[in-house]
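>>> sequence unknown, structure follows:
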């Protein structure tokens, strides 16, 4: 190839290079637009599905609400439990159709009735609540429904892990200098050592035939968004200990300081 031909090729390459970049840029823009449209469509479909689910739940919820007023022969404990369950369902319905309120909740007020519900549903398990807090209230930077959802995920995991006989689940509340601590300990099957670092990742589960391991992942994601932490300790054949650390200083307060 002579010098003239080589220079001609190089010149043509330089002239076409901007065109190639322009085509790539146009392709990237179109791809981003399609992705954005797909995300918007998905959000709309999820919103529609949430509204439909909420609408479907309202009928049974109304029936349960009526039952709480008519259940004169029901014992006080069972009547209180029914009211708690109705309140939880109503909160879930509201959460489906509207954005959660920007509020705090009290950890003690949420965990006590929740444990009553689980005790009633799982009478063969020995339940215990150890409250070592110095204050009567523990403010958490989550609304009530969000906090109930996190704790329910963890309690469900514990219930599924414990044996049929001599099963026990203990919940402990403690306070440290910069955080509140909630511990859920069971005497279940435990988690293999090689799976333990991954068990709170999305889609990873252990010993669940009908569930897909979203509970720990969702709980960890929610707690970490507050600036808190979820810790898991476990031994196979002994049990599992899940610890939630709730920061005393809320993220909203940190933003004001900054």
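In hand now; what should we look at? Model, not experiment: these values are computed from the prediction.

>>> contacts, neighbours, all on C-alpha from now
Noted.

>>> Report the contact partners of residue 220.
200, 229-230 (CA atoms under 8 Å, 6 or more residues apart in numbering).

>>> again, only this time at 6 Å
The neighbours of residue 220, taking CA atoms under 6 Å, 6 or more residues apart in numbering as the test, are residue 230.

>>> Please apply the same query to residue 140.
Going by CA under 6 Å, 6+ apart, residue 140 touches 104-106.

>>> Show the contacting residues for the residue nearest to residue 186 when sequence neighbours are not counted.
Leaving out its chain neighbours, the residue that sits closest to residue 186 by CA to CA, 6 or more residues apart in numbering is residue 169, at 4.5 Å. The contact partners of residue 169, by CA under 6 Å, 6+ apart, come to 127, 185-186.

>>> Please tabulate those in TSV, including the columns secondary structure, neighbour count and distance to residue 3.
Converted to TSV, those look like this (DSSP: H, G, I helix; E, B strand; the rest coil; neighbours: other CA atoms under 10 Å; distance: CA to CA, whole Å):
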residue	secondary structure	neighbour count	distance to residue 3
127	strand	17	88
185	strand	23	80
186	strand	26	80
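
>>> Tell me how many other residues surround residue 253.
9 (other CA atoms under 10 Å).

>>> here comes the other one, which I'd like you to weigh against the first:
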């Protein structure tokens, strides 16, 4: 019982960290908006992003506190490329700020599936934010989607600092983090969401040969059934 209370305390304390990722982007977007006084259409678009993500942030906090009982997906017909593009569009100010280039093979292809678009958006947001945080000196991120007969495989690759091999086996463990201020729940939340869709997620990574040297970075694989 004491251990459960301690874990709950850690989880509640970690809410503040989970908030920081989207909150940082909200701030960046607001700053960008403030710097474009003559671009009325752009201001409206960015204001819409701020409003939408503030609402999403409130949902994240609610789900975070209920981490031990993951939310059941609300399955509906949606499009994978729209979910990914919405993430990249939202992250555009942060990517520009961090000098990160993005390459993808989406090309407007309709990638239809039955899924919960809100939960998948959140899963991809966590993965993209981890990639951005791993590239402190800039870099590139590649998003590749392979369509199979009954499923999709999304591969998100960054040129960041990489994850050490001894940490890869623990990367999905709740509360495990290689960051000083991390709660270690982001990737656990990703796994819960993807597995809730009867999919799977796995990670390959390599660090540089010497401390501080950038290696080949990290690849995150997400397999999602179409139906």
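It's in. Not measured: the values here are computed from a predicted model.

>>> returning to that earlier point: residue in the second structure paired with the residue nearest to residue 186 of the first structure?
Counting by TM-score structural alignment, residue 169 of the first structure corresponds to residue 141 in the second structure.

>>> mind listing the strands for the stretch 151-258 of the first structure?
Here the stretch 151-258 of the first structure has its strands, by DSSP state E, counting those that start in this stretch, at 168-175, 179-186, 229-235, 239-247.

>>> Residue range in the second structure corresponding to the last one, please.
Translated: strand 239-247 of the first structure. With TM-score structural alignment as the criterion, strand 239-247 of the first structure aligns to 217-225.

>>> What of the second one?
Per TM-score structural alignment, the counterpart of strand 179-186 of the first structure in the second structure is residues 151-158.

>>> Tell me which residues are up against the matching stretch.
With CA under 6 Å, 6+ apart as the test, stretch 151-158 of the second structure has contacts from 131, 140-146, 217-226.

>>> can you do 7 Å?
131, 140-147, 217-226 (CA atoms under 7 Å, 6 or more residues apart in numbering).

>>> Type out the PyMOL command that picks the buried ones from those residues.
One line in PyMOL is enough to select the buried ones among these; burial here means 16 or more other CA atoms under 10 Å:
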select buried, resi 131+140+141+143+144+145+217+218+219+220+221+222+223+224+225+226
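
>>> ok, how many other residues are close to residue 165 of the second structure?
12.

>>> What of residue 148 of the second structure?
Around residue 148 of the second structure there are 10 other residues, counting by other CA under 10 Å.

>>> what's the spacing between it and residue 154 of the second structure?
11 Å (CA to CA, to the nearest Å).

>>> and what of residue 193 of the second structure?
Taking CA to CA, one finds residue 193 of the second structure at 15 Å from residue 154 of the second structure.

>>> who has more neighbours, these two?
Comparing residue 193 of the second structure with residue 154 by neighbour count (other CA under 10 Å), the higher total belongs to residue 193, at 23 against 20.

>>> show me what contacts the residue most central in space within the second structure?
Nearest residue to the geometric centre of the second structure (CA atoms, centre = their mean): residue 126, 2.0 Å. Residue 126 of the second structure sits next to residue 186 when contact means CA under 7 Å, 6+ apart.

>>> Under the alignment, what does it map to in the first structure?
Per TM-score structural alignment, residue 126 of the second structure is aligned with residue 153.

>>> Can you name the residues that contact the residue nearest to residue 155 of the second structure when sequence neighbours are not counted?
By the measure of CA to CA, 6+ apart, the closest residue to residue 155 of the second structure outside its immediate chain neighbours is residue 221, 4.7 Å from it. Applying CA under 7 Å, 6+ apart to residue 221 of the second structure gives the contacts 153-156, 201-203.
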